[in-house]
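Colleague: missing the sequence, but the structure's below:
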């Protein structure tokens, strides 16, 4: 045929390949295909565990594929490495509560409402726990402790309250009357909890201390007008005593608050008179709240009540129309 034949001294060996026997396993179908509709789920998933696609009867997808649908649940590492809450379904919680019911005690009597709870437990402490899908289970925010208490529950006088507000600065909210202390300096939550209570105790006792230089403050140095121990209070007490001593029983019939007092009335007895309290409140409102028609009208009513003057009686040169 015109082609040169090659001389083959050795015949090529044929490679013999042994055909492997294919072994077929009779694998069962996934469990979720064999579960009834009313399956007891707490028995299937009793505790926290990694995601198993053959058990969960949900068409879940997780992941990202460019220009494609997210991968399914089988052989999906994204579903396996994130935490799931399949062990905390309503059915699980109902069973847990039923088992724990035998260890529970009755709710304390007298704490039925939030107001009663706040009355008996005025200090509110808040902290947080965090859950992450990372190798570490620590979170620096979990050590933060927040303590809240209403300032009115501390029963402070004016000096102690004023000093405490200067110490806490912007941690006090005047709109809600709540003092908030946030501690995050210590590495452990228990340490920050103790530190928050220590700060509350420290500022409380420090606010009651009176420094020697505070005794040198005069009335003009005060931040606001204070009725207690003021010249206005001393003048009013002196005026009420002289009025009681100068008026006889017959002349004091129109002034019941004067008639009720003894001849040598003390300062405490004068302070307890309702008309004196109204006058003191009106004077403080004019000094601290500023002059207004309402403040002067309130001052006028308190003076008329204190002196036993009727509404039709002119006061201080007032002209009646």
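Modeller: Perfect, thanks for sending it. All figures in this text were calculated on a predicted structure; none of them were measured in a lab.
Colleague: C-alpha from now on. contacts and neighbour counts both.
Modeller: Fine.
Colleague: test my guess that residue 284 contacts residue 232.
Modeller: No - in this structure residue 284 lies outside contact range of residue 232 using C-alpha atoms under 8 Å: 10.2 Å.
Colleague: so which of these two has more stuff around it?
Modeller: Of the pair residue 284 and residue 232, residue 284 is the one with more neighbours under other C-alpha atoms under 10 Å, namely 17 against 14.
Colleague: just give the nearest non-adjacent residue to residue 182, would you?
Modeller: Distances taken as C-alpha to C-alpha, 6 or more residues apart in numbering place residue 146 nearest to residue 182, at 4.5 Å, with adjacent residues excluded.
Colleague: run a quick neighbour tally on that neighbour.
Modeller: 17.
Colleague: can you name the residues in contact with the helix or strand where it lies?
Modeller: When elements are assigned from DSSP states H and E, residue 146 belongs to strand 145-150. Residues from elsewhere that reach strand 145-150 (C-alpha atoms under 8 Å, 6 or more residues apart in numbering): 122-127, 177-184, 189, 192-193, 196-197.
Colleague: kindly report the same for stretch 180-199.
Modeller: Outside stretch 180-199, the residues within contact range by C-alpha under 8 Å, 6+ apart are 142-149, 171-172, 200.
Colleague: please, which helix or strand holds residue 165?
Modeller: Per DSSP H and E: helix 158-168 holds residue 165.
Colleague: try residue 115
Modeller: Short version, using DSSP H and E: residue 115 is in helix 114-120.
Colleague: any idea which helix or strand comes after that helix?
Modeller: Per DSSP H and E, the helix or strand that comes after helix 114-120 is strand 124-127.
Colleague: got another one to weigh against that:
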């Protein structure tokens, strides 16, 4: 049977022939392309571009100039905020003023934005806020209609201070200080407790106003200082009522003040009164517990001697002592020229 001969592709001669044909065809294409030269345009003509026309928007007038005089200011400035010139229809000025010139206005003024303002606390706004808070408040007691009644029922007074300042922190260190004031007469103290209480508080008592003032500032928070001031008052009050055993051994020379009932002046007055009445002095008489109300003008004499020794020799104490002695002896009053 006849079989056709197959072509051997791997023949080297045949491969070289195909490569030459392909290379000739590619070269012919390149020659055809290189024959066409492009024109060199040195002076390029600028293409005309249409200019964009900017449409300017109509500038609205400032908001401050368009505000109505009868507007509700609480709606414009309802709460605390930084100063905004377009929201305030007022000619506000702030800053350093040059010689012969007015201070800078409110436009682009950084000084007005540095400090806090109270533009939200106008009288009408405060009134409206108070009216809104009335429903949560109780009626003021009718019996507290005077300062005397308030001091009687609420003797303790607490004084604090709030500060508003420009600072990175909203807290002011001076706001932690708490001052407690109370009248000494409102405290239930006997003679011994009163003297001990005054010695515990030292300089915090004012004799002219009868006020005891305790200031607390050692704690970082106001509430802590308030608790500490209440603690100091409570501790001093209860400590003044404590009676130590060593206090029984105190003699007349150990007393911090002059006690007329325990001194020789009362004993001398009682002895003089019995001699003046022509009576015999009882042997078992108690000079300390003797009631001097039986002696005419005895109470006035007692007060005069106490004031003379405790307050010192002054024109007032000496004059009071002179009047008390003359009345005790039945002498006429001394005429003193004013």
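Modeller: Thanks, I have it. This is a predicted model, so every value here is computed, not measured.
Colleague: quick revisit: chain center to the helix holding residue 115 of the first structure: distance?
Modeller: In terms of C-alpha atoms, centre = their mean, to the nearest Å, the centre of helix 114-120 of the first structure is found 14 Å from the chain centre.
Colleague: helices along the stretch 201-321 of the first structure, start to end?
Modeller: Taking DSSP state H, counting those that start in this stretch, the helices of the stretch 201-321 of the first structure run over residues 231-246, 256-259, 267-271, 274-289, 293-307.
Colleague: oh, I was asking about the stretch 1-150 of the first structure
Modeller: 31-34, 41-44, 77-81, 90-100, 114-120.
Colleague: next up, the contacts around residue 133 of the first structure.
Modeller: Residue 133 of the first structure sits next to 81-83 when contact means C-alpha under 8 Å, 6+ apart.
Colleague: mapped onto the second structure, which of the residues you listed hold?
Modeller: Retained contacts for the contacts of residue 133 of the first structure in the second structure, judged by both residues aligned by TM-score structural alignment, their matches' C-alpha atoms under 8 Å, are 81-83.
Colleague: out of the residues you listed, grab the one that's most surrounded.
Modeller: residue 83 (15 neighbours).
Colleague: which residue packs closest to that one, ignoring adjacent ones?
Modeller: Using C-alpha to C-alpha, 6+ apart, the closest residue to residue 83 of the first structure is residue 133 (6.2 Å).
Colleague: again with residue 62 of the second structure
Modeller: Nearest residue to residue 62 of the second structure, sequence neighbours excluded (C-alpha to C-alpha, 6+ apart): residue 86, at 6.3 Å.
Colleague: the one you found matches what in the first structure?
Modeller: Aligned counterpart of residue 86 of the second structure in the first structure: residue 54 (TM-score structural alignment).
Colleague: now do the contacts for its match.
Modeller: Counted by C-alpha under 8 Å, 6+ apart, residue 54 of the first structure has contacts 30-32, 74.
Colleague: quick revisit: now do the buried residues in the helix holding residue 165 of the first structure.
Modeller: Under the neighbour-count criterion of 16 or more other C-alpha atoms under 10 Å, helix 158-168 of the first structure has 160-161, 163-165 buried.
Colleague: can you check stretch 231-239 of the first structure too?
Modeller: Residues of stretch 231-239 of the first structure classed as buried: 233, 236-237 (neighbour count, 16+ other C-alpha under 10 Å).
Colleague: again with stretch 195-208 of the first structure
Modeller: So, applying 16+ other C-alpha under 10 Å, buried residues of stretch 195-208 of the first structure: 195-196, 200, 203-204, 207.
Colleague: do the same with stretch 299-308 of the second structure
Modeller: Neighbour count says stretch 299-308 of the second structure has 300-302, 304-308 buried, by 16+ other C-alpha under 10 Å.
Colleague: could you do stretch 66-81 of the second structure as well?
Modeller: Across stretch 66-81 of the second structure, burial judged by 16+ other C-alpha under 10 Å covers 73-74, 77.
Colleague: and residue 192 of the first structure, how far from residue 144 of the first structure?
Modeller: Going from residue 192 of the first structure to residue 144 of the first structure by C-alpha to C-alpha, to the nearest Å gives 7 Å.
Colleague: do residue 133 of the first structure as well
Modeller: On the measure of C-alpha to C-alpha, residue 133 of the first structure and residue 144 of the first structure end up 21 Å apart.
Colleague: list the contacts for whatever residue of the first structure lines up with residue 236 of the second structure?
Modeller: Correspondence of residue 236 of the second structure to the first structure, assessed by TM-score structural alignment: residue 203. Listed by C-alpha under 8 Å, 6+ apart, the contact set of residue 203 of the first structure reads 164, 167-168.
Colleague: at 10 Å instead, please
Modeller: Applying C-alpha atoms under 10 Å, 6 or more residues apart in numbering to residue 203 of the first structure gives the contacts 160, 163-165, 167-168.
Colleague: cool, residue 296 of the first structure as well?
Modeller: Residues in contact with residue 296 of the first structure (C-alpha under 10 Å, 6+ apart) are 282-283, 285-286, 290, 302.
Colleague: just put those in JSON lines and tack on distance to residue 94 of the first structure.
Modeller: Listed next are the contacts of residue 296 of the first structure as JSON lines, based on distance: C-alpha to C-alpha, whole Å:
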{"residue": "282", "distance to residue 94 of the first structure": "61"}
{"residue": "283", "distance to residue 94 of the first structure": "63"}
{"residue": "285", "distance to residue 94 of the first structure": "59"}
{"residue": "286", "distance to residue 94 of the first structure": "63"}
{"residue": "290", "distance to residue 94 of the first structure": "62"}
{"residue": "302", "distance to residue 94 of the first structure": "65"}
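Colleague: so what's the most centrally placed residue in the second structure closest to, chain neighbours aside?
Modeller: Nearest to the mean C-alpha position of the second structure, by C-alpha atoms, centre = their mean, lies residue 162 at 2.5 Å. Nearest residue to residue 162 of the second structure in three dimensions, chain neighbours excluded: residue 175, at 5.5 Å (C-alpha to C-alpha, 6+ apart).
Colleague: neighbours of the aligned partner of that neighbour in the first structure, how many?
Modeller: In the first structure, the residue paired with residue 175 of the second structure according to TM-score structural alignment is residue 142. For residue 142 of the first structure, the neighbour count with other C-alpha under 10 Å is 15.
Colleague: tell me the contacts of residue 142 of the first structure?
Modeller: Taking C-alpha under 10 Å, 6+ apart as the test, what residue 142 of the first structure contacts is 127-130, 184, 187-189.
Colleague: repeat that for 8 Å
Modeller: 127-130, 189.
Colleague: who wins for most neighbours among those residues?
Modeller: Top of the contacts of residue 142 of the first structure by neighbour number is residue 189, holding 20 neighbours under the definition other C-alpha under 10 Å.
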